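Student: requesting a structural model of the entry that follows:
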Amino acid sequence: MKRISILFVCMGNICRSPLAEGIFGHLVAEAGLTGDFTIDSAGTDAWHEGEPPDQRSIATAKGQGIDISGQRARRIQSRDFRDCDLILAMDRDNLAALGNAPPGANIRLFGDIALGTGEDIPDPYYGGPEGFELVYTRLLTGCCRLLETLGVERASCSGNTSSVR
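Tutor: Below you'll find the predicted structure:
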């Protein structure tokens, strides 16, 4: 299998995209496929560059056995458009912000390719922990489907969503 490079993108790279990176990385590791993927995340803006993910994202991931505390926010760079096989925007605003990408960049809406619904992954930043739990659930579902879409039969998608209402 060719190594596949995936970049998850949201606005500030502190809520949704770090969660997606952590979830997808966890699923890939559970499937024993760490060597088959390069997984990263970035933001369309640089407001939080160098900062760790939002504490609520860290707590939500930790509650599911995923540690994203070592990630640091960064802004998408021109090399990402060249080096990444697939760039997944969390919502339509992020997708529009990536509109200046060079020809050939494979940029898609997460809700299209991973969920098949076309939905936006809502930004939980201005809400409480329940919004982060909802985002976690949607990202877990999408990341499982994404792994299946990429032809991975051994993906384990048994992430705990029992605490989500």
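Student: switch to C-alpha atoms for all contacts and neighbour counts from now on
Tutor: OK.
Student: which other helices and strands contact the top helix by length along the chain?
Tutor: Looking across the chain with DSSP state H, the single longest helix is helix 129-149. Applying 3 or more CA pairs under 8 Å, 6 or more residues apart in numbering; DSSP states H and E, we find helix 129-149 packed against helix 16-30, helix 55-63, helix 110-113.
Student: which SS state does residue 6 fall under?
Tutor: strand (DSSP: H, G, I helix; E, B strand; the rest coil).
Student: now residue 4: how far from residue 39?
Tutor: 8 Å (CA to CA, to the nearest Å).
Student: and what of residue 143?
Tutor: In terms of CA to CA, residue 143 sits 12 Å off from residue 39.
Student: same question, residue 62
Tutor: 19 Å.
Student: give me the more crowded residue out of the two.
Tutor: residue 39 (19 against 13; other CA atoms under 10 Å).
Student: this one as well, want them side by side:
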Amino acid sequence: MLSELDINKIVLNPTLRHDINYDRLLSFIPKLNCESGRSKQEKVQQFWSGLHHDLTQFVANRKGFLRAHGPNDNDWSLPILLNEVKDIIQTLVPAQDHDMLEEVLDILWLMQQFARGMLDIEKLAGWLSSVLKTHCAPMRDKWVNNMCKELKRGHREKDIDELVAGMTSLLRVLTRRRSNVP
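Tutor: Next up is the predicted model:
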């Protein structure tokens, strides 16, 4: 599902590049009422449910979870999500900011901190909020503030539902094209 946002797929598609460059009225509307749309919606729901399950298992039995997945295993949902978020943000920020992005969103380091229970999600949420407000349209500021509040509240209250809601909001901020998109 997230692979559809892969910048390489977009860049290597000449028809899409042409349409983006020359069609001012171009818009992307997901087809949700067809079989493939329903299938995509199911996959999205499975991903978020999987993330919730993974985080619940981590909190319930950190040692057992880490034995099964390891702190750096990219086969579970959190590092997959963080890598996608990083890739998307990398397309938003200018090249001179990529080093800073690599430093702050060093997924290996973040996952090691997470595994040890030392990841400062509130600080990360604040940084993400700052970056997104700097590099995204001002109409997204309300969404960014909401995302930041959800992540901070989820971290403070150890509320997995709220953390997942914050991560869902983060991805929505990064993928929304205009304010009337749900």
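Student: tm score of chain vs chain?
Tutor: Remark: TM-score between the superposed chains equals 0.28 [TM-score structural alignment, normalised by the length of structure 1]; 75 aligned residues with a CA RMSD of 5.0 Å.
Student: quick one on the thing from earlier: show me what counts as buried in the longest helix of structure 1.
Tutor: Under the neighbour-count criterion of 16 or more other CA atoms under 10 Å, helix 129-149 of structure 1 has 129, 131-148 buried.
Student: now do the shared contacts for residue 143 and residue 39 of structure 1.
Tutor: residue 24 (CA atoms under 8 Å, 6 or more residues apart in numbering).
Student: which non-adjacent residue is nearest residue 83 of structure 2?
Tutor: residue 107 (6.8 Å; CA to CA, 6 or more residues apart in numbering).
Student: contacting residues around the one you found?
Tutor: Neighbours of residue 107 of structure 2 in contact, by CA under 8 Å, 6+ apart: 79, 82-83.
Student: please identify the helix or strand for residue 38 of structure 1.
Tutor: strand 37-43 (DSSP states H and E).
Student: was I right about residue 132 of structure 2 contacting residue 142?
Tutor: No: using CA atoms under 8 Å, residue 132 of structure 2 is not in contact with residue 142; the gap is 11.1 Å.
Student: who's more crowded, those two?
Tutor: residue 132 (22 against 12).
Student: can you tell me how far the more buried one is from residue 99 of structure 2?
Tutor: On the measure of CA to CA, residue 132 of structure 2 and residue 99 of structure 2 end up 16 Å apart.
Student: before we move on, back to that, in the strand holding residue 38 of structure 1, what counts as buried?
Tutor: Counting neighbours by 16+ other CA under 10 Å, strand 37-43 of structure 1 gives 37, 39-43 as buried.
Student: tell me which of these is nearest to residue 28 of structure 1?
Tutor: residue 37 (7.7 Å; CA to CA).
Student: mind checking how far the closest one is from residue 24 of structure 1?
Tutor: Distance from residue 37 of structure 1 to residue 24 of structure 1, by CA to CA: 10 Å.
Student: continuing past whichever helix in structure 2 runs longest, what's the next helix or strand?
Tutor: Longest helix of structure 2, by residue count under DSSP H: helix 35-60. Counting by DSSP H and E, the next helix or strand C-terminal to helix 35-60 of structure 2 is helix 62-69.
Student: the inter-axis angle of that next one versus helix 35-60?
Tutor: Comparing the axes of helix 62-69 of structure 2 and helix 35-60 via axes from the mean of the first three to the mean of the last three CA atoms, to 10 degrees yields an angle of 130 degrees.
Student: how about helix 62-69 of structure 2: buried residues?
Tutor: Under 16+ other CA under 10 Å, the buried positions of helix 62-69 of structure 2 are 62, 65-66.
Student: could you dump the helices and strands packed on helix 129-149 of structure 1 to a markdown table with distance to residue 93 of structure 1?
Tutor: Formatted as a markdown table, those follow (distance: least, CA to CA, whole Å):
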| stretch | distance to residue 93 of structure 1 |
| --- | --- |
| helix 16-30 | 13 |
| helix 55-63 | 20 |
| helix 110-113 | 12 |
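Student: what's the most buried one of those helices?
Tutor: Comparing those by mean neighbour count (mean count of other CA atoms under 10 Å), helix 16-30 comes out on top with a mean of 24.
Student: what helices and strands are in contact with that helix?
Tutor: Against helix 16-30 of structure 1 (3+ CA pairs under 8 Å, 6+ apart) you get strand 4-10, strand 37-43, helix 55-63, helix 129-149.
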